[in-house]
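K.L.:
predicted model follows, preceded by the sequence.
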Amino acid sequence: MAELLHRLGTFAARRAWVMIVAWVAILGIAGGGFALGFKGLSSSFDVPGTASGEVLEELEDSLPDFAGASGTVVFHREDGSALTDDQRAEIVRVSEDAKGLPDVADVIDPFAAERQLADQRAELEDGTQQIAAGREQAAQGQQQLDAALAQLEAGQAQLEAGRAQLEAAGLPAEMLAAQLAPLDAQQAQLDAGRAELDAQQQQLTDGLATLDENAAKLETGAELASYAEGIRLVSEDGATALVNVSFTEPRLDLPQESKDAIIEHFESNAIDGVGVSFSTDISQGVPEILGVGEVIGVAIAAIVLVAVLGSLLAASFPIVTALVGVGIGAMATLAFSGVTQMASVTPILGVMLGLAVGIDYSLFILYRHRKQLLQGADVVESIGLANGTAGNAVVFAGATVIVALLALNVSGIPFLGLMGTAGAVSVAVAVLIAVSLTPALLGLAGRKLLGRRARATAEAAAAAAANPAPEVLDGTVKTQPSRALKPMSNLHAVLTTVVAVAVLLVLAIPSLSIRLGLPDGGSESEGSSAHTAYTLTNEAFGEGANGTLLVTADLPDGLDESDVLGAQAAVAGALAENADVVAVAPVAVSDDNRLAAFQVIPAEGPNSESTDALVRELRELPPVAFTLDSGASGEAALGVAGQAAINIDISEGLNDVLPLYLAVVVGLSFIIMVMVFRSLLVPLIATGGFVLSLFATYGAVTAVFQWGWFGELLGVHNPGPILSFLPVILVGILFGLAMDYQLFLATGMREAFVHGAPARLAVAQGFRAGRTVVTAAAIIMVAVFGGFIASDSVMIKSMGLGLALGVLFDAFVVRMLLVPALMHLVGGGAWWLPKWLDRIIPNVDVEGAALERRHALQH
C-alpha cells in the first residue's frame, strides 16, 4: 500500500492538472446525480418490528383513516382575548380550503367539533329528561291500568255473585238460561276489557323495557362522555383553537412537500390579529446543512492550520480539499434519496465527518511534506514519500472509521445503517481526495508552500554538506533523539493516570440517568413555529395535548352495536383508571366491529417520564373484560401507538442494539490494532481509554440536554431525553476517530522502541513526534463539530456537541495524557506479543517505514 501511494503521490505531483480535472469531473457527476436523483428527505424515524408499528399496520387494514400521519395547526389570538366571530369564520374557511391540498385526508373544524360535543352533551341531558318523563308517564299509566283492573275485578265479582244467586234459586232450566243470558253478555264484556287491559299492560311493560334499554345506552354514553371531558379543541378562554390535519400517507411516507403545502397555505391566508403555528409533525423539516456556526468552525480550523503550517497557501489546501470532498459525498448520498427513504440528518452527518476528517487527513500529509521541505528535500519526491508514509496512515485511519460506520448496518435499523453508510462514503471520499488531490495541489504549489523564512531554511538545509538522519514525523521518531528529551517520572505517570481516570469517571456520572427519546416541539429553538405551537398547546390545553396516544382494542367477532358500546365503555374505563390519564375518547370502530380506536390524553408531554411509564403500563394491561347483552363475557386486547409510543419503541430498539454494536466495533478494531501495533496491551489500553471517554461524553451530553446544565449558553431551553440514536452514532464515529489519534501517536512510540530506544524513552519520543499534528487535528475536529452546536435543530445540536466533546475528551485526556502515562508504567511489556500470534498475523507497516528506507530523500 505504501509503495502504491508513493507512486500515486508522485504521479499527482507531476500531473497535477490531470488529477484536479478528474476530481472536478467527479464533482460534476455527483452534482448531476443529485439534480436527477434527489427526491427529498424524511424528518421521521422508524424501527421495524416495534409494538407501535404493529398497531399502525392493524389500523391500515381496518381503520385506514387513522393510520396516516397527522398534525396540528394552532391558531391563537395575539392579544390573548377570545377569537371573534369573524376570526372564527376565517379559520373555518381556511381550514375547509386546506382539504384540497396534496395528501390531506381531512381537516377538522375545531368550532364544529366543539359544537358537536356540546350537542352530544345536550342530547344526553335531553335523553335523561325524556327517560325520566317516560318513566313518570309509565308509572301513571300503570296506576290507571291497576285502577281499571280493580274495577274489572269488582265487576267480575258482582257478576259471579249474581250467577251464583240465580243458580241457587232452583229455577227451571229454560228460565235459568234466560236469566243467565244477560250475565253471559256482561261476562263477554268483562273478558274483552280484561284482554284490552292485558294488551295495555304488555305495551306498558314493553315500553318500560325500551326505556330501560335506552337508559342503559344513555348511561353508557354518559360514562364515555365523562371520560372525554378533558378533550377540547378550543381553549376555555376562547383565544386558542386547534385545527387537526390528517393525511392519507403514513408518517414515514408523507412527502415533505405535502407538509410544506400546509404551512404555505395557512401562512399565506393570514388572519388579522391571529397568529398561526404548526406542530412538529408538520413544521419539522430538513435542517439547514451549513450555517453560521459551521462557517465559524471552518474559520477556526483555518486559523489553526495557519498557525501549524505557517502560510495562508498551505492552510488553504486542507480546507479546499475538504469542501470538495463534502460536496461530492453529500451530493452522491442525496442522489439516492429517490431510491431509499433517507432521514434528514443523514447528509448532515456526512457533512460533519467530511469536513472534519477531510481537513485532518489532508493536514497529516501536508504537515509531513512541509517538514521534509524544511530539510531541503526535492518537492516531487517529498510529496511521494509523504503520501506513502503519512498517506498510508491516513488510509488506515480512514479505513478504521469506515469500518466503524459501516458496522452500523448490523443494528438492523434501516435509517441508522443508511446514516452509517452515508458517513462511510464521506470518509472514503475524504481519504481518496487526501491521497490524490492534496498531492496535486502540493505539486502546483512547489516551494511556494513555505513562507519566505521557511524557504530560506529549506535552501540552507539543502546546501548543507552534512545531511543528518531524516526526522520521521507523524508517528516515527528521530534515530538520534535530543539529549534534552527524557521520559516522564513514575510519579508523574501515576498522578496523570489517576487524575485522567478520575476526571473521566466524574464526567460519566450523569450517564447513569440517561433517558433516550426523540425531540418534541418543546425542544425546538425558541421562536420557531414548532416551539410556539407546543407552548401554546401546553398553556391552553395541558401538557398531554402534545403527547396524545392512540390506543386500539381488538374486539370479539359478532358484536352488535349495543355490545360494541359496552366494550368501548369498559375499555375507556380501564384506561381512565390510570392516574396519568387525563381523558379518553372513542374515535372510531371498524366496519366489522372488530377494532375500536381511542384517543388518550396523558397528564404530561410525550417525552416526560410519566408518559413513558404510562405507555408501558397500558401495554402491560391484560385484555379488558366486558359483559355482552346476552350475558356472555368478552375480552378486548389493547395496543398503543401515537408519537410518544413510537418514540419509546425507537429508543428501546436503538438501546437494545448498542451493546451488540459496541462489541462488533471494538472487537474488529482490537484485531486491527493488534496487527498494527503487534501488541496486546496497547490495543487494550487504547480501547479502555476510549470506553472511558465515551461514557464521559455520554455524561456531558446528558448533563446539558437532559439536566439542562449550561442550557442558556448552548441554546438548550427545554431539557429532555437524549436523541435516541445519538449513543450509537457516537460509538461508531468517536471510536474511529480515537483510533486515528492512537495510530499517529502509538506508531511513533513503536518505531522508536523497534529502533532500540528504551520503552519509556520511546513513549516520550513517539509522543513528541506526533503531538503537534495530533493537537492541531483534534482542535480542528472540535471546531468543525462544535460549529454544528449553533444549529436550530436539537438533533444536529446534540450530535455536534457530542462529537466535539468526544474528540476533546479522547484526544486531549485519553490519547495525550492517559495512554502515554499507562504505557510509561507498563514499560516494555506494552509491546509483548505471544510468539505464536506474532508468526500468524501480517506485518502492517502503517507509517511506511520500509518505504522510507527504500526512497531516500533527494535534496
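P.N.:
Looks like it came in fine. Numbers count the residues shown, from 1 in each chain.
K.L.:
hey, let's count contacts and neighbours off CA atoms from now on
P.N.:
Fine.
K.L.:
can I assume residue 105 sits in a strand?
P.N.:
Yes. Checked against DSSP: H, G, I helix; E, B strand; the rest coil, residue 105 lies within a strand.
K.L.:
also this one, for the comparison:
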Amino acid sequence: MSASSAPPRPPAPLPTPVPGVLGRVASFSFRRRWSVLALWIVAVVAAATASSLWGGSFSADYTVRGSDSRAATDLLKAHFPSQAGDTIDIAVRTAGPVTAQKAEVQQLLDGIRAVPHVAAVDDPFTSPGDVSQDGRTVLTHARLDVTNPVDMPKADAQRVIDLAVAASKGGTQVAVGGQSIDQAQQGAIGSEGIGLVAAALVLLLAFGSVVAAGLPILTAVLGLGVSASLVGVVAAITATPDWSTSLASMMGIGVGIDYVLLLVSRYRENLASGREPQEAVIATAETAGRSVLIAGTTVVISMLGLFGMGLSYMRGAALATIVAVLVVMLAAATAVPAMLGVVGRRVNSLRIPFTGRSRPGSTGLWVRWSRTVQRRPVVFAALGVAVLAVLALPLSTLRFGFPDSGNVPKDRQVRQEYDMAAAAFGKGANGPLLLAAELGTKGSTASLDRLTTALRSTEGVAAVTPATASPDGTTAVLTVVPTTGPQASATEDLVKRLRHSVVPTATRGTGDTVHVGGVTASAIDSTDDVSKRLPLLVAGVVGLSMLLLLVAFRSVVVAVKAAVMNLISIAAAYGVVSLVLQGGWAGKLVGIETATPLPAFIPVLMFAILFGLSMDYEVFLLSRMREWWVRTGDNSRAVSEGLAGTGRIITAAAAIMVAVFAAFVPAPDVILKVIGVGLASAILIDATVVRMLLVPAVMQLLGTRNWWIPASWDRRLPDPHIEGRPEFHLPEEELALTAAALPGQRTERTGAAV
C-alpha cells in the first residue's frame, strides 16, 4: 500500500495540563482532607499556647517622638514618676462649704488610698487650686503605680467607683474619672459574636443551604481561633494598642467570610456544569482562588502602608491585622478545599425553607440590571458621582482631636466627674497643661518666677500653680489651666502661643528649658504629626495597589480607574463619619450625643483598611469581566457577564461585611464606634454605588480602552492569569466557542492560557 493511500493516523492526544500552584495545593488538601483539617485544629491549639507562653501586654504610646509634649513627658517620667503615671480624678461637691465636711472627704480619700495600684492621693485641702472659688467643690487626683490604663485591673477600678457611689449621699455628690475608670465601666458587647451571627443569616439567605452557608463560618472561626491568639504574640514583639484585637477580629471575620463565599459560589457553579468534586475544587482554586490571592494581597499592601507612618501603635495594629488576613488567605487555600472534599456534592444539602433554590452563577436580576446600566452609562455614571458628592459634603465640618470624657454618655462616672469639674473650675480644668522645665540652676525655681507671672497674664490662661522642683533639683513642673476645654480650637492656639512666644520670651537668658506637655498638648502634637504623614500613606498605598492591579488585569485604565473610584468612595465614607460626629440626629442614632472630634489616626487607619477592602470587590468584579474579555474580546459582554456573575456574590459579601463592622457601633468606646460606622458605611457605599453603578457605567463608556496596556509592558510584566486557566475551568464546548470567537488565540488544552 502506498504512502498516499495509507489510513490517516489518529491525532496525538493532547498532553494533560498541569495545575498551577493553587490548583496543586487545592488538590492535595482535597485528597488529604482529614489530615489538613486536623492540622488546622492543631494550629488553633498551638496559637493559643504560644499566646499564653509568650504573649505580651497591650500598650500604646500616642505621643510623638521629637515633639515638645514628648520631651515634657520624658522629663516627668524621669523626675516626677507620680506625675507620669495614670491618674484617677476625684470630684466632690457638697451642699455647703466643703471644709465643713473635711472629715467625710478625708475618709473617702483614705478608702481610695487603700485600693491596690493607688500609689498616692493628693490632699485637696493643702494643694493650691483644688478647692473651687465658691468653696463647695474639691478636685483632687489619685496617682496610680501603672502608666498604662489597661494595666489597672478592672476590679480595682470598680472598687474606686463603688467608694464614690457610697459617698454620694445627702447633699454630697462624688464622681471619679480617668481612663481606667472609663474602661471599667465600658464592659464587653461581644461584637465578634454578633458579627458572626449576622453573617450566618446573610449566608443562609444567599445560599439557601445550611451546609453551603456553614463553610464560610467554619473557616472564619478557624482563622479567628489562630489570629486572635497570635495578636498577643504580636503585642510581645511591638507596641500594640488594646483595640487591635477587635480590629484584627473584625477584619479576619469579614474578609474570611467574603473570600470563602466567593470560593463556595464558584465551586457550586463548577459542580452544576458537570464536574466531579475534585475537578470542581481544582477549577475553583484556579479561578476564584487567584482572585482571593490578589484581593488578600491588596489588603496586606494597604496595611503595610501604616508602617510608613512612623507611629509605634499603628505598626502594632497593622501587624495584628496583617496576621489575621494572612491566616484567612491560608485557610482559603487549604482548609476550604479540605472542607469541600468532606461535603462533596452535599454542599447544597439541608436547604432552608422559603429561601428558594439559589442558582449558582448569573441570575436574571443581575443580567437585567447590567443591561439597564449599559444602555444609559452616562446617566448612571452621573448619578453615582452625584450620590458620592452629596455623601462627602459633611467632610468640610470634620474636626480633628481626641475625644474625652465630655463625649461619653451622661450616666457614666467619667462624664459626671468631667461636668462637675467644668462647672466648678472652668472647662480648662479637664485638660490642664503641664510645663516641664529643665532648670539652669540646680535646686532653684526662682528663674521661673518671670515665666509664672507671664503665664498668669496670658490670654486664655485661667490659673497657674507655683513651680515645684523635683527631688534632685534639676527639673520643675508647673500646671497651667486654660480657660477653654481640651477640644476647643482656642486651647490649641494657646498651646502654640505658649511655645512660640510666651515661654521663649520669659525664659530667655535664664538657662531654663521649658516644654509644654500634658494630655491636651500631646493630642495636638499627634494630630499635627499624623496630618503631615497622611499624604505619604495615600501615595504609597495607592501606588503599590495600582501596580498590583496593572499586573493582575494587564490594563493601565483598570488600575487608574480602580484607584480613583476607591478614593472617591473613601471620601464619601469620611463624610458619613463627619455627619455622625456632629452629634445631631445622625450621631444620636449610634450613641454620639455631643459634637466629637476625630482622632487623626482613625482616618489613616480607615484609609488603609478601606482601600484594601474596596480592592477586594474590585478584584471580584473585574476578574470575572476579564475572564469574559479574554474569552470573547467583547467589552460589552465582558461588563454584562462580569456584573451578572458577581452581583449576587458582592451584594452578599458586602452585607456580611457591613453586618460585621456594624456590630462594633454599639461599643461604648468612641474609637471603636467611629471605626464601625466608617467601615460599615464605606463598604455599603462601595458595593452599591461604586461596584454596581459607577464601575459598569464607566467601563461601558470606555469600551475596549479598558484593556489597553503598552505592548512592551505586556511582554515584560508577569502574568498571574487572574481570569483563570481555561484548560481547567472551561468545559470542552465552551473552549470551542472561545476558539471560534478568538481564532487568533491559542485555546487548545495544552496548558497555555487563552
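P.N.:
On my side now, so go ahead. Since the model is a prediction, treat every value here as computed from it, not as a measurement.
K.L.:
residue 305 of structure 2 corresponds to which position in structure 1?
P.N.:
With TM-score structural alignment defining the correspondence, residue 305 of structure 2 maps onto residue 407 in structure 1.
K.L.:
same check on residue 524 of structure 2?
P.N.:
Residue 524 of structure 2 maps onto residue 648 in structure 1, with residues paired by TM-score structural alignment.
K.L.:
wait, its match sits on residue 517?
P.N.:
Yes. With contact defined as CA atoms under 8 Å, residue 648 of structure 1 reaches residue 517; the gap is 6.5 Å.
K.L.:
ok so, going back, distance of the nearest residue to the match of residue 305 of structure 2 once chain neighbours are set aside from residue 833 of structure 1?
P.N.:
Residue nearest to residue 407 of structure 1 in three dimensions, not counting chain neighbours: residue 665, with 6.7 Å by CA to CA, 6 or more residues apart in numbering. Taking CA to CA, to the nearest Å as the measure, residue 665 of structure 1 falls 22 Å from residue 833 of structure 1.
K.L.:
which of the two has more residues huddled nearby?
P.N.:
In this view residue 665 of structure 1 and residue 833 are compared by other CA atoms under 10 Å, and residue 665 has more residues nearby, 22 against 16.
K.L.:
need the counterpart of that one in structure 2.
P.N.:
Using TM-score structural alignment, residue 665 of structure 1 lines up with residue 541 in structure 2.
K.L.:
which residues touch residue 604 of structure 1?
P.N.:
542, 543, 544, 547, 580, 610, 611 (CA atoms under 8 Å, 6 or more residues apart in numbering).
K.L.:
still contacting in structure 2, which of the residues you listed?
P.N.:
Checked against structure 2 using both residues aligned by TM-score structural alignment, their matches' CA atoms under 8 Å, the contacts of residue 604 of structure 1 keep these contacts: 542, 543, 544, 580, 610, 611.
K.L.:
can you tell me the element the fifth one falls in?
P.N.:
Secondary-structure assignment from DSSP states H and E places residue 610 of structure 1 in helix 609-620.
K.L.:
list the buried ones in the lengthiest helix in structure 2?
P.N.:
Using DSSP state H, we find that the single longest helix of structure 2 is helix 519-553. Under the neighbour-count criterion of 16 or more other CA atoms under 10 Å, helix 519-553 of structure 2 has 519-527, 529-531, 534, 537-538, 540-542, 545-546, 548-553 buried.
K.L.:
how close does that helix sit to structure 1?
P.N.:
With mean CA distance after the TM-score superposition for structure 1, helix 519-553 of structure 2 departs from structure 1 by a mean of 0.9 Å once superposed.
K.L.:
for that helix, what is the distance to the chain centroid?
P.N.:
Counting by CA atoms, centre = their mean, to the nearest Å, helix 519-553 of structure 2 is centred 14 Å from the centre of its parent chain.
K.L.:
for it, packing partners?
P.N.:
With contacts taken as 3 or more CA pairs under 8 Å, 6 or more residues apart in numbering; DSSP states H and E, helix 519-553 of structure 2 sits against helix 68-79, helix 288-304, strand 433-438, helix 489-497, helix 556-581, helix 601-632.
K.L.:
so how far is the first one from its chain's centroid?
P.N.:
Relative to its chain's centre, helix 68-79 of structure 2 lies at 30 Å (CA atoms, centre = their mean).
K.L.:
likewise for the fourth one?
P.N.:
On the basis of CA atoms, centre = their mean, the separation between the geometric centre of helix 489-497 of structure 2 and that of its chain is 30 Å.
K.L.:
neighbouring contacts of the following helix or strand past it?
P.N.:
Next in sequence after helix 489-497 of structure 2, counting helices and strands by DSSP H and E, comes helix 503-507. Applying CA under 8 Å, 6+ apart, the contact partners of helix 503-507 of structure 2 are 447, 448, 450, 451, 454, 513, 514.
K.L.:
kindly report the same for stretch 34-53 of structure 2.
P.N.:
29, 222, 225-227, 229-233, 334-335, 338-339.
K.L.:
tell me which of these is nearest to residue 636 of structure 2?
P.N.:
residue 334 (35.6 Å; CA to CA).
K.L.:
quick one: the closest one from residue 547 of structure 2, how far?
P.N.:
Taking CA to CA, one finds residue 334 of structure 2 at 27 Å from residue 547 of structure 2.
K.L.:
what is the mean deviation of whichever strand or helix holds residue 642 of structure 2 from its aligned residues in structure 1?
P.N.:
For residue 642 of structure 2, the host element (DSSP H and E) is helix 635-662. In this overlay with structure 1, the average offset of helix 635-662 of structure 2 from its partner residues is 1.2 Å by mean CA distance after the TM-score superposition for structure 1.
K.L.:
thanks a lot, catch you later.
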